[in-house]
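> Next one to model:
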Amino acid sequence: MTLEAFADTILPGEKRFPDDHAVAGVSAGGGSVASGVLEVLAGPEGGLAPTLDDLAEMLNEHAEAYARRHELTSRADLPAFAALGYDHRVALVRELIAPDHEEREAWIGLAMFSTIAFDAAAHLHTTDAIRSGHPGLAILGYSGPDGDGLWRFPSFSYGRALARPHPDTTPSGSPA
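Model prediction:
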């Protein structure tokens, strides 16, 4: 719940259910949590999986200290970071990523993985993510592949071709 609350602070979405404490519900549609941030964080590719429990514990310790400094009432039934209101979560994250914070790199790394889940659906094959309506890819306007599973772009993003295909390029777009 702590890591979901952090990810939702970076890229907020709408609550999944009425008593959702991890997702603050400050944005419509799916944010980082609905985009699969926990799967991305736990995957072996990013290398963060072994540190997730420690990061959650550290984040909750920072949240407890923040709540004491700001005289906020805490909830014993929730992790300290998830218990913070959205504006307080944002304020704490700003402290954690400040240039002079000694743990800055860890929190920026966690924030980057939160955006990767949304922007790239890194834990899914792109066609599967598009087919399932992945919230981040849908919001960003990713189009699906052609019927044969290949992506083709008949109109160039710059309005013109930037280079001619290599003469040995096959019809599938692969180099020979």
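
> From now on I want contacts and neighbour counts done on CA atoms only, so please keep to that.
Fine.

> tell me how far the ends of stretch 74-92 are from each other?
Its first and final residues considered, stretch 74-92 spans 15 Å by Cα to Cα, to the nearest Å.

> which residues sit against that stretch?
Residues from elsewhere that reach stretch 74-92 (Cα atoms under 8 Å, 6 or more residues apart in numbering): 1-2, 5-6, 9, 21-22, 24, 26, 59-64, 66-67.

> Quick one: buried ones out of those?
1-2, 5-6, 9, 21-22, 24, 59-60, 62-64, 66-67 (16 or more other Cα atoms under 10 Å).

> Tell me which of the residues you listed fall in helices.
Among these, the ones falling in helices (DSSP state H) are 2, 5-6, 9, 59-60, 62-64, 66-67.

> Just put these in CSV and tack on distance to His125.
Below are those laid out as CSV (distance: Cα to Cα, whole Å):
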residue, distance to His125
Thr2, 27
Ala5, 25
Phe6, 25
Thr9, 26
Leu59, 31
Asn60, 33
His62, 36
Ala63, 35
Glu64, 38
Tyr66, 39
Ala67, 40
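
> Not counting sequence-adjacent ones, nearest residue to the spatially most central residue of the chain?
Centrality entry for the chain: nearest residue to the mean C-alpha point is Ser114, 2.5 Å, by Cα atoms, centre = their mean. Sequence neighbours aside, Ala7 is the residue nearest to Ser114 in space, at 5.2 Å (criterion: Cα to Cα, 6 or more residues apart in numbering).

> compare with the first, here's sequence two:
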Amino acid sequence: MSSLDRRTALKALAGAVAALSVSRFPSVTSPAGMTEGLGSWTVLTLEAFADTQIPGERRFAGDAAVAGAVSGPGAVQAGVIKTLASDELRLAPLLPEIAALLNARALAYATAHLILLPITFPPFVGLPFQHRTALVGDLLGHENPDRSIWQMISLLTSLAFDTAAHIDTRQAVTTHHPGLTWLGFPPPGPDGLWRFTDYSYGKALAALHPATTASGSPA
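Model prediction:
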């Protein structure tokens, strides 16, 4: 992805968050420190959604949110809830509403498919993994009016696993963040900086300009 594409994606994400704040949930405020106040049903629901996107193994016996569809870490182990509820994103006050919307969709899906849901878990969490996957596919479909919401949460889920978005990269590497470790993200050099001596294509694609400075900048 080019730097322009990244900027475009970030602008789209910021616009989606702003649109949700002012239009879909106009009465929601944004107090700090919402992570602890999300509520267990909200956390379970969002964990189950993230686990559908990037599955992982169960954290403990009877883990309801994580279906255990694969071995190894997934988005939940990588800290997706901390990413979603981070102060910088200011999305935490909206998460209960988003989880409620997802559970309403799950209840409608279960009714249409004659699936008996347990009453001890949120409706989306109660869906078997294959049905969670099918529902998420529907939510991301072009005809779904709420598609932008699920695209946004899906993007943040990926950021939690692929980049450890909620913590400093050096800290993530040194503390063995599950996503970065699984991806084989390299550690920094002794000075704490990343330098890549090997060309990504295995060879130099162009000769270095003779006026390039020692720092790699053009003269």
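
> tm score of chain vs chain?
With the length set by TM-score structural alignment, normalised by the length of structure 1, the two chains reach a TM-score of 0.91; 174 aligned residues with a Cα RMSD of 1.9 Å.

> Tell me which stretches of structure 2 form helices.
With helices called from DSSP H, structure 2 shows them at 3-19, 40-53, 80-84, 95-112, 123-126, 129-139, 147-163, 169-174, 178-183.

> one step back: could you pull up the contacting residues of the one in structure 2 that sits across from the residue nearest to the centre of structure 1 in the alignment?
In structure 2, the residue paired with Ser114 of structure 1 according to TM-score structural alignment is Thr157. Residues in contact with Thr157 of structure 2 (Cα under 8 Å, 6+ apart) are 50, 53-54, 75, 80, 83-84.

> Of those residues, just say which sits nearest to Thr212 of structure 2.
Thr212 of structure 2 lies nearest to Thr83 out of the contacts of Thr157 of structure 2, by Cα to Cα, at 38.7 Å.

> any idea what the closest one aligns with in structure 1?
In structure 1, Thr83 of structure 2 lines up with Val40, judged by TM-score structural alignment.

> pretty sure its match contacts Leu124?
No - Val40 of structure 1 sits out of contact with Leu124 when judged by Cα atoms under 8 Å, with a separation of 9.1 Å.

> Between those two, which has more neighbouring residues?
Taking other Cα atoms under 10 Å, Val40 of structure 1 and Leu124 do not tie; Val40 has more neighbours (22 against 15).

> if you skip the residues just before and after it, what's nearest to the more buried one?
Sequence neighbours aside, His123 is the residue nearest to Val40 of structure 1 in space, at 5.4 Å (criterion: Cα to Cα, 6+ apart).

> Now do the same for the one you found: its match in structure 2.
Checking TM-score structural alignment: His123 of structure 1 goes with His166.

> How about the contacts made by that match?
Applying Cα under 8 Å, 6+ apart, the residues near His166 of structure 2 are 79, 82-83, 86, 160.

> Can you tell me which of those residues carry over to structure 1?
Compared against structure 1 with both residues aligned by TM-score structural alignment, their matches' Cα atoms under 8 Å, the contacts of His166 of structure 2 retain 79, 82-83, 86, 160.

> how far away is the equivalent of Ala76 of structure 1 over in structure 2 from Ala92 of structure 2?
Using TM-score structural alignment, the partner of Ala76 of structure 1 in structure 2 is Ile119. To Ala92 of structure 2, Ile119 of structure 2 is 26 Å away according to Cα to Cα.
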